[in-house]
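Peer 1: can't give you the sequence, but here's the structure:
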């Protein structure tokens, strides 16, 4: 019987349960209050001050001062203990998954370290999940753009070309009173064909795939100036590091969206586009001299932020009233992303 008991006692024991954050905080508050009241009791017991029964009027100030000291000490200790909760609540209110890196640092309060670490880990997980979801969504968007561009170029573009050739043959054989009218229709069809080609080129930047990023930015600036009438000053470093297709596409799309916003909202007379390489980073900057003002986080800007997150870049937008808009994309370690 004793042998069975000994064998049972040698068996595996249940692991002790870890304290939850609520239990740890309760224990800390309990210890703080206990220490405060213990110290107060020892002071009253060991000091020469005495309390009569009933309490004399001269003893009321002593009791009042003692109570005030105990309450003040308790308040200071509790405030120091719970201070990280205010910072955590402020972070919860301002957190934005499109602006990564905003985290709460450990203030040295051991009982709240677990809570802070858990919240920071949750933000890391949410940002990673959003980045993955955005990557899938943007990849699907680019695929759909390429499909539409191919259909515009191969089907609608070819059909308009056939119509244009047919109108030319008809105009050559038509009598003089109809020839001028056919030429007008022919020019309308030619203009429509040019617009279709421009739309297809904006949807699928073939020049980016064929000639590279510098040529694509040059063509983008030229198209913008031709449509809006606003000149674009370009400055691209000749010694740019080799970049991957994803990084080049993000740079092109952000430059494209920035120029589109200038044409729609800025009322600018001059635009500057630069792509420069610094010490370990690459910077794309688009500035204008338009009216500036408050920036509304619409679908275009949020799309730019999502694209920046995909390559680990930092996107900043500054727009002072009357001072134009400054869009800046900084890609750290650009050479390592090739």
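Peer 2: Structure received. Predicted, not measured: the structure shown is a model, and the values here were computed from it. Numbering: from 1, shown residues only.

Peer 1: every contact and neighbour count from this point should use C-alpha atoms.
Peer 2: OK.

Peer 1: and the helices in the chain?
Peer 2: Assigned by DSSP state H, the helices in the chain fall at 2-9, 21-46, 60-94, 110-151, 157-173, 176-203, 206-211, 213-228, 245-261, 299-310.

Peer 1: also this one, for the comparison:
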């Protein structure tokens, strides 16, 4: 039975009951007496209430489907609406679930292509910064040193200062290139890359520490890159926005051959602030490898980023448990 006929029959049933009451114990005079008017008004109220309740029951599956449509988030896949209700409502719910699954698959595919293009562009920029800008600044440093060695004393101090400024700029260019392309990840693996990353984020006001548990399962390069990028984004958010003084990065094996990444700080937390591009990027990267990502407040304040990903066989590389 279609939705149209169900609503029609519900209203018809209410009207039939009203007519039977009028033909039975309830009568109407001309003119209408006060007592009869009260009975009619009471009957009208009862009919409206009964009609509203019956319609609410009949349209409840549509209300659930509407809430599911309003709360659907492609960055949090897996939620589906329970198929209930007869006829076309059940078909509509099944169609919506199928559409949601198709959109999630298409989003994951497009995100994978976008992230691959982004990584390729980062690699190109890092290479150009290293080969072009880095070599140019190195040549400038040599020229400044030569000029300072042969310059008169009043000018030598200014040349030395220019030399130090250029050296600082060269170090910053190299730091940016390392962030764009984590060469240590490709050459030495994820463990060394996370240690180097936390060392890079350790300053006079912030302490960043990596805790890596031995016996981690083997991970493919794409998964290692996602773990590295999410840890990098978490450390960046802690340093820039959370005002944290301590940040911890934990990498450890989980049951069922899974690997867990935890980035925890003691900052001010995310609170009710909307998710920015950084968090959305982390969710897209997690979707790319089918990982579970949770971001929220820690038990003692601050922010916790938890990523759970499926690994492979046990890794032969061993590391110390508490590595700075």
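Peer 2: That came through fine. Computed from a predicted model, the values in this text were never measured in an experiment.

Peer 1: hmm, back to that, residue 290 of the first structure is nearest to which of the helices of the first structure?
Peer 2: Closest to residue 290 of the first structure of the helices of the first structure, according to Cα to Cα: helix 245-261, at 10.9 Å.

Peer 1: okay, and the closest one goes to which residues in the second structure?
Peer 2: Counting by TM-score structural alignment, helix 245-261 of the first structure falls onto residues 221-237 of the second structure.

Peer 1: the residue in the first structure that residue 189 of the second structure lines up against and residue 221 of the first structure, how far apart?
Peer 2: Aligned by TM-score structural alignment, residue 189 of the second structure pairs with residue 212 of the first structure. Relative to residue 221 of the first structure, residue 212 of the first structure is positioned 15 Å away (Cα to Cα, to the nearest Å).

Peer 1: so which of those two has more stuff around it?
Peer 2: residue 221 (22 against 13; other Cα atoms under 10 Å).

Peer 1: hmm, that one is touching residue 232, no?
Peer 2: Yes - assessed by Cα atoms under 8 Å, residue 221 of the first structure is found in contact with residue 232 at 6.2 Å.

Peer 1: what comes up buried for the match of helix 245-261 of the first structure?
Peer 2: 223-235, 237 (16 or more other Cα atoms under 10 Å).

Peer 1: again, but for stretch 285-293 of the first structure
Peer 2: Counting neighbours by 16+ other Cα under 10 Å, the buried set in stretch 285-293 of the first structure is 285-292.

Peer 1: distance from that stretch to the middle of the chain?
Peer 2: 21 Å (Cα atoms, centre = their mean, to the nearest Å).

Peer 1: how far away from the center of its chain is stretch 120-136 of the second structure?
Peer 2: On Cα atoms, centre = their mean, the centre of stretch 120-136 of the second structure falls 30 Å from the chain's centre.

Peer 1: wait, what's in contact with the residue mapped onto residue 85 of the first structure from the second structure?
Peer 2: Aligned by TM-score structural alignment, residue 85 of the first structure pairs with residue 62 of the second structure. Going by Cα atoms under 8 Å, 6 or more residues apart in numbering, residue 62 of the second structure touches residue 89.

Peer 1: measure residue 214 of the first structure to residue 338 of the first structure for me?
Peer 2: Here the criterion is Cα to Cα. By it, residue 214 of the first structure lies 16 Å from residue 338 of the first structure.

Peer 1: more neighbours: those two, which one.
Peer 2: residue 214 (20 against 13).

Peer 1: residues near residue 116 of the second structure, how many?
Peer 2: If we define neighbours as other Cα under 10 Å, then residue 116 of the second structure has 13 of them.

Peer 1: that one corresponds to which position in the first structure?
Peer 2: Under the alignment (TM-score structural alignment), residue 116 of the second structure maps onto residue 139 of the first structure.

Peer 1: give me every residue that touches the equivalent of residue 271 of the first structure over in the second structure.
Peer 2: In the second structure, the residue matched to residue 271 of the first structure (TM-score structural alignment) is residue 247. Counting by Cα under 8 Å, 6+ apart, residue 247 of the second structure makes contact with 206-209, 235, 238, 263-266.

Peer 1: list which of these are still in contact in the first structure.
Peer 2: On the basis of both residues aligned by TM-score structural alignment, their matches' Cα atoms under 8 Å, what survives of the contacts of residue 247 of the second structure in the first structure is 206-209, 263-266.

Peer 1: okay, these in TSV with distance to residue 120 of the second structure next?
Peer 2: Compiled in TSV, those are given as follows (distance: Cα to Cα, whole Å):
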residue	distance to residue 120 of the second structure
206	31
207	31
208	28
209	29
263	26
264	29
265	31
266	34
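
Peer 1: just give the number of residues close to residue 153 of the first structure.
Peer 2: By other Cα under 10 Å, 20 other residues sit near residue 153 of the first structure.

Peer 1: ah, wrong one, I meant residue 71 of the second structure
Peer 2: Neighbours of residue 71 of the second structure (other Cα under 10 Å): 10.

Peer 1: map it across to the first structure for me.
Peer 2: Looks like residue 71 of the second structure aligns to residue 94 there (TM-score structural alignment).

Peer 1: from residue 103 of the first structure, how far off is that match?
Peer 2: 11 Å.

Peer 1: please apply the same query to residue 324 of the first structure.
Peer 2: 32 Å.

Peer 1: please apply the same query to residue 37 of the first structure.
Peer 2: 37 Å.

Peer 1: repeat that for residue 181 of the first structure.
Peer 2: 68 Å.

Peer 1: more neighbours, these two?
Peer 2: More neighbours surround residue 103 than the other of residue 181 of the first structure and residue 103, with 16 against 11 (other Cα under 10 Å).
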